[in-house]
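A.B. asks: everything below, folded, please.
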Amino acid sequence: MPTALITGATSGIGRDGAVRLGEQGWHVLVHGRDEAAGAETVARVEDAGGTAAFHGADFADLDAVRAFADTVREAVDGLDALCNNAGLAINDYRESEQGFELHFAVNHLAGYLLTHELVDLLADDGRVVTTTSVAHRNGDLDFEEIRGNGRTGVPGITGAKQLAPLRRLGQATGVTERTGLGGFALYSNSKLCNVLFTTELARRVRDDQRVNCFHPGIIPGSGVGRDLAFPGSLVWESLDLVPGVSDSVADGGAALATLAGDVDANGRYFNKERPARASPSARDEDTATRLWALSADLVGVDANWP
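C.D. replies: Below you'll find the predicted structure:
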């Protein structure tokens, strides 16, 4: 029976992907913060024909990530798929337990550290799948800000350097605050980190292992925007009402399950289940290597891994 760990599997894309793997006879380690929601995912996986167990952890705390990895090691002898799906999108500026901007901490550093801690459990033909977003195209990384302030850039609607005047205009006019999208730049930056992490890890894993990331679609029902402030939350949820704009949770879950299985691509960015081309900044190998080394330093591990 193949085994998968799916973070952020108590709702949305993660839950749907877990159930799909259950239908294929997988054992699924379900991660999240809500024990009751985790129990619901476990029940759905088992009803689908698989087996499952819930393990809770708050990824806003790197110590909790380390403890979670220890729990996984006690629970299973190996992993056929590690799915870094947990993530958040918020409007206001918040910091993690270790003082990192929360998007950067939860959406990137937690997955980076977890993969470091568990990569030796990965099967010879195992998969690492990371849920990113098309929003990575709106992102950029300020390495001085990361090093000095623990954040990838400054709050605003856009993180892209070439659109900095637009970000400043939005802040000066109050549009950013009124739309509830002040955190979108930092979210976009964290999603860019996901693609760069995939690029670098793919170069480092064993020959038969596969590392890929995917944009799951525009999915208001995924729950990723549950912490957005009004009116940004209203705009996000309203996308479901616009024909041809939004996708379904099932679209994202299907992509996650497919990439966790027998996909031969390595180091690729997918739009749902279709190979796609990431932004130029996401394909920059020097930036990927630099982010890798800095991330290792920030979480306290040797950068020479796996």
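
A.B. asks: please count neighbours and contacts with C-alpha atoms only from this point.
C.D. replies: Fine.

A.B. asks: what comes into contact with the top strand by length along the chain?
C.D. replies: Of all the segments assigned as strand in the chain under DSSP state E, the longest by residue count is strand 122-131. Taking Cα atoms under 8 Å, 6 or more residues apart in numbering as the criterion, the residues outside strand 122-131 that touch it are 78-86, 194, 198, 206, 208-216, 256, 259-261.

A.B. asks: next, the second sequence, to be compared with the first:
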Amino acid sequence: MSEWTTVQMPDLTGKTVIVTGANSGLGFEATEAFAASGAEVVMACRSRDRGESAAEEIRSEQPAADLSVSKLDLADLEDVAAFAERFRESHDDLHVLCNNAGVMAIPRSETADGFETQFGVNHLGHFALTGHLLSVLRDTDGESRVITQSSGLHERGEMDFSDLQGEDDYDEWGAYAQSKLANLLFAFELDRRLDAAGIDSVTSVGCHPGYAATNLQYRGPEESGSRLRLLAMKVANAVFAQDAADGALPMLYAATAPEISGGEYIGPSGFMNMRGPPAEDTPSRRSRDPERAARLWEVSEELTGVSYDLPEATVASEE
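C.D. replies: Just a heads-up that it's a prediction; the model follows:
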């Protein structure tokens, strides 16, 4: 099999795609690639101004790009619901939802709803967003996909259900790893519940970018005021990381390749799965545990107030 690149993306004319965090990094690169393939891309961005600037940058290279910017603050569940309502009012179809936006290894803070920010933005915000958009995904003409961006660091994650918000014990990298494990538990549980409901037209897939150089790595050191950490991140990005365009390939492959099946985990296939062309990767056993996933799903519905019209999957634990 030849190495997959954006050249192999199908014609997406007539398809509608949402990318969260579309104004920078992996989200920007994915948006540009989707637009180049003919898709209508809704750029879901926390800052409308930064989103519009990013859209103009893409249009300068692709004048025919079909882009719209819509405000989405994943740290505010009211804003998540408002974004979804605007989308439902203006669109009948949603072919790809890329749950991409995130924060990484930042000092402890809380969202508008009182959640620890990494867990609240990376997992709960996307859980709520997907739930609000599930009816559109189900009613879309043809196939639709939900692509949830995780990280190789999910392998270090533990779901501490006794202290999910890090109120008793907070470690910024531990909280990040927990949120990325939550992303995969959600992606795989969504796939199981779609199967249990007999919904074949919606596919849920997890992915990770490997080690990709983006501004995501800089926010933690900047917020903590650590110049040494910031310098170390910049050096590591320059020496070890692939660029953001290559880091976006697993998400694009998961979103568009015809051979993708529900419940897959896509990442780089090169050195230590940190770089290289996209292919199916092996997630941690913990991420495949349906009992842990079902518990997280129940907690997520309670915390967000968003319920899915899907039956609980009944499968044996894999751990």
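
A.B. asks: overlay them and tell me the TM-score.
C.D. replies: Laid over one another, the chains give 0.84 as their TM-score (TM-score structural alignment, normalised by the length of structure 1), with 275 aligned residues with a Cα RMSD of 1.9 Å.

A.B. asks: taking the contacts of strand 122-131 of structure 1 one by one, which sit in strands?
C.D. replies: Using DSSP E, the subset of the contacts of strand 122-131 of structure 1 located in strands is 79, 80, 81, 82, 83, 84, 210, 211, 212, 213, 214, 215.

A.B. asks: how many neighbours does residue 97 of structure 1 have?
C.D. replies: Burial measure for residue 97 of structure 1: 15 neighbouring residues, criterion other Cα atoms under 10 Å.

A.B. asks: can you tell me how far it is from residue 59 of structure 1?
C.D. replies: Going from residue 97 of structure 1 to residue 59 of structure 1 by Cα to Cα, to the nearest Å gives 9 Å.

A.B. asks: now for the ones in strands among the contacts of strand 122-131 of structure 1: which two are most distant?
C.D. replies: Put simply, by Cα to Cα the two of those set farthest apart are 79 and 215, 22.9 Å from each other.

A.B. asks: now do the helices in the stretch 101-250 of structure 2.
C.D. replies: Along the stretch 101-250 of structure 2, the segments classed as helices by DSSP state H, counting those that start in this stretch run 117-118, 126-139, 172-196, 216-224, 227-240, 244-247, 249-256.

A.B. asks: need those in a markdown table with mean neighbour count, can you?
C.D. replies: As requested, the helices of the stretch 101-250 of structure 2 are arranged in a markdown table below (neighbours: other Cα atoms under 10 Å):
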| stretch | mean neighbour count |
| --- | --- |
| helix 117-118 | 30 |
| helix 126-139 | 21 |
| helix 172-196 | 25 |
| helix 216-224 | 17 |
| helix 227-240 | 14 |
| helix 244-247 | 24 |
| helix 249-256 | 26 |
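
A.B. asks: out of those helices, nearest to residue 50 of structure 2?
C.D. replies: Comparison of the helices of the stretch 101-250 of structure 2 against residue 50 of structure 2 by Cα to Cα identifies helix 216-224 as nearest, at 15.2 Å.

A.B. asks: next, the angle helix 172-196 makes with that closest one.
C.D. replies: Between helix 216-224 of structure 2 and helix 172-196, the angle formed by their directions is 130 degrees, by axes from the mean of the first three to the mean of the last three Cα atoms, to 10 degrees.

A.B. asks: now what about helix 216-224 of structure 2, what contacts it?
C.D. replies: Residues outside helix 216-224 of structure 2 that contact it (Cα under 8 Å, 6+ apart): 25, 102, 103, 104, 105, 106, 107, 227, 229, 230, 233, 234.

A.B. asks: any chance of the residues you listed in TSV, with distance to residue 309 of structure 2 too?
C.D. replies: Conversion of the contacts of helix 216-224 of structure 2 to TSV gives the following (distance: Cα to Cα, whole Å):
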residue	distance to residue 309 of structure 2
25	33
102	26
103	29
104	31
105	33
106	34
107	36
227	47
229	44
230	44
233	42
234	44
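
A.B. asks: going by distance to residue 295 of structure 2, which of the residues you listed wins?
C.D. replies: Minimum separation from residue 295 of structure 2 among the contacts of helix 216-224 of structure 2 (Cα to Cα) is found for residue 102, which lies at 22.4 Å.
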